[in-house]
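Enquirer: Please work out how this folds:
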Amino acid sequence: MKVWELTNASLDQAPRRLKRESKTRRKEEMKILWWVSLVFVITNVGALAEEPQLSSPRVVFQTNYGDIEFGFYPSVAPKTVDHIFKLVRLGCYNTNHFFRVDRGFVAQVADVASGRSAPMNEEQRKEAEKTIVGEFSDVKHVRGILSMGRYSDPDSAQSSFSILLGDAPHLDGQYAIFGKVTKGDETLRKLEELPTHREGIFVMPVERITILSSYYYDTELESCKQERGILKQRLAASAVEIERQRMKCFP
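Expert: Model (predicted):
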């Protein structure tokens, strides 16, 4: 009798025990899911925070293989951006060239003091000979990034810089990133297909890749110009409609 009562009690408690265990298991699963979601959010927010804001100016290098447009990260490397942009405004990169094209790695612009085919004036040479303090950051070296060239001295950058043709994490924190390519990836792919030869550590193009000319513009001003053009068109259309109605009502 006692055995039956114990067995019956055990059977009666089994569903409740299973229910409690199931509820506990669900709580544990929800806790794990919550932590996974939290880690995912933190990781993605961190990744977004690492993406710096481009300023409105754009620079275009017109090469014998097509155009390359890029923008600047003044919040990341303000002194470097000021220096490179001044070199562009002075026309220092005109007739310069890409002395290095290592497929999947970098396309590197030569120092303007030695890479130009045209002579430099005094103002150009003075700016080109300046060295810039190394403004290293947490921004990653990935395809399209602009990164200053330098010697072993971290503060020896002048006017040579590389356009990344692939991811290069071993350069992170070692070279100053100051911008990225905004248009012209098709031109970069053309450069990667050109014949090259190796000289020491450098992979160099067989034929000269010349920066024929360069120019710059401001995306905010361009936007305003476009808006003004649209407004003028609307005003002109309105004037035509007013005149049509006037002729209809007052022939």
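Enquirer: C-alpha only now, for contacts and for neighbours.
Expert: Fine.
Enquirer: Stretch 185-193: which residues count as buried?
Expert: By 16 or more other CA atoms under 10 Å, the buried positions in stretch 185-193 come out as 185, 188, 191-192.
Enquirer: right, I mislabeled it, should have said stretch 62-75
Expert: Buried residues in stretch 62-75, counted by 16+ other CA under 10 Å: 62-63, 65-74.
Enquirer: count of neighbours near residue 213?
Expert: The tally of other residues near residue 213 (other CA atoms under 10 Å) stands at 18.
Enquirer: still on that earlier bit, which of the buried residues of stretch 185-193 fall in helices?
Expert: Among the buried residues of stretch 185-193, DSSP state H puts 185, 188, 191-192 in helices.
Enquirer: And this one, please, so the two structures can be compared:
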Amino acid sequence: MAEAGNTLTLETTKGPVVIELRPDLAPNHVAHIKKLVDEHFYDGVAFHRVIDGFMAQTGCPHGTGTGGSKYPNLKAEFNAEPHVRGTVSMARAQSPDSANSQFFICFDDARFLDKQYTVWGKVVSGMENIDTIKRGEPVRDPDRIVSAKLS
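Expert: Okay, here's the model as predicted:
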């Protein structure tokens, strides 16, 4: 069970998804995500890139994969946590230190990403809802995060 304040619930258009935050793996990323959640940054944001058998990506305010928050990018906190089903990890551009607000949830094992992307959480319930998110790159009429809340 996650300690108080380290559980993130995403209410999505497909149903709730509960993520256990892992500050032990990526303390700066978790603090950044919490700040964005407190500011309602993720409310209404689309799952803009969803690849069957791979992952569902969200966190772009424009819904295109081109944007981030008003805050500076984060320094990478790569760790040994494996990219497996339910892993929540930061998306980034080519630079390792370019993660900002976009993240993805793995549908299946994606071990080729290990130690190249910052893992900061794990889905502990609602993975069946992630499984039903509409696929596409970009997604037409995408599913969304209705609201994000910490507990």
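Enquirer: hmm, back to that, in strands, which of the buried residues of stretch 62-75 of structure 1 fall?
Expert: In this view, the buried residues of stretch 62-75 of structure 1 that belong to strands under DSSP state E are 62-63, 66-72.
Enquirer: which one of those residues is nearest residue 55 of structure 1?
Expert: Each of these was checked against residue 55 of structure 1 using CA to CA; the closest is residue 72, at 5.8 Å.
Enquirer: I'd assumed residue 178 was in contact with the closest one.
Expert: Yes: the criterion here is CA atoms under 8 Å, and residue 72 of structure 1 meets it with residue 178 at 5.8 Å.
Enquirer: Residues in contact with both of the two, list them for me.
Expert: residue 81 (CA atoms under 8 Å, 6 or more residues apart in numbering).
Enquirer: Which helix or strand contains the aligned residue in structure 2 for residue 135 of structure 1?
Expert: Under the alignment by TM-score structural alignment, residue 135 of structure 1 pairs with residue 77 in structure 2. Counting by DSSP states H and E, no helix or strand carries residue 77 of structure 2.
Enquirer: And residue 37 of structure 2, by the same measure?
Expert: Residue 37 of structure 2 belongs to helix 27-38 when assigned by DSSP H and E.
Enquirer: The next helix or strand after that helix: average distance to aligned residues in structure 1?
Expert: Counting by DSSP H and E, the next helix or strand C-terminal to helix 27-38 of structure 2 is strand 47-51. Compared with structure 1 after the fit, strand 47-51 of structure 2 shows a mean deviation of 0.7 Å (mean CA distance after the TM-score superposition for structure 1).
Enquirer: what stretch of structure 1 does the next helix or strand after strand 47-51 of structure 2 fall on?
Expert: Sequence-wise, the next helix or strand downstream of strand 47-51 of structure 2 (DSSP H and E) is strand 55-58. Using TM-score structural alignment, strand 55-58 of structure 2 corresponds to residues 106-109 of structure 1.
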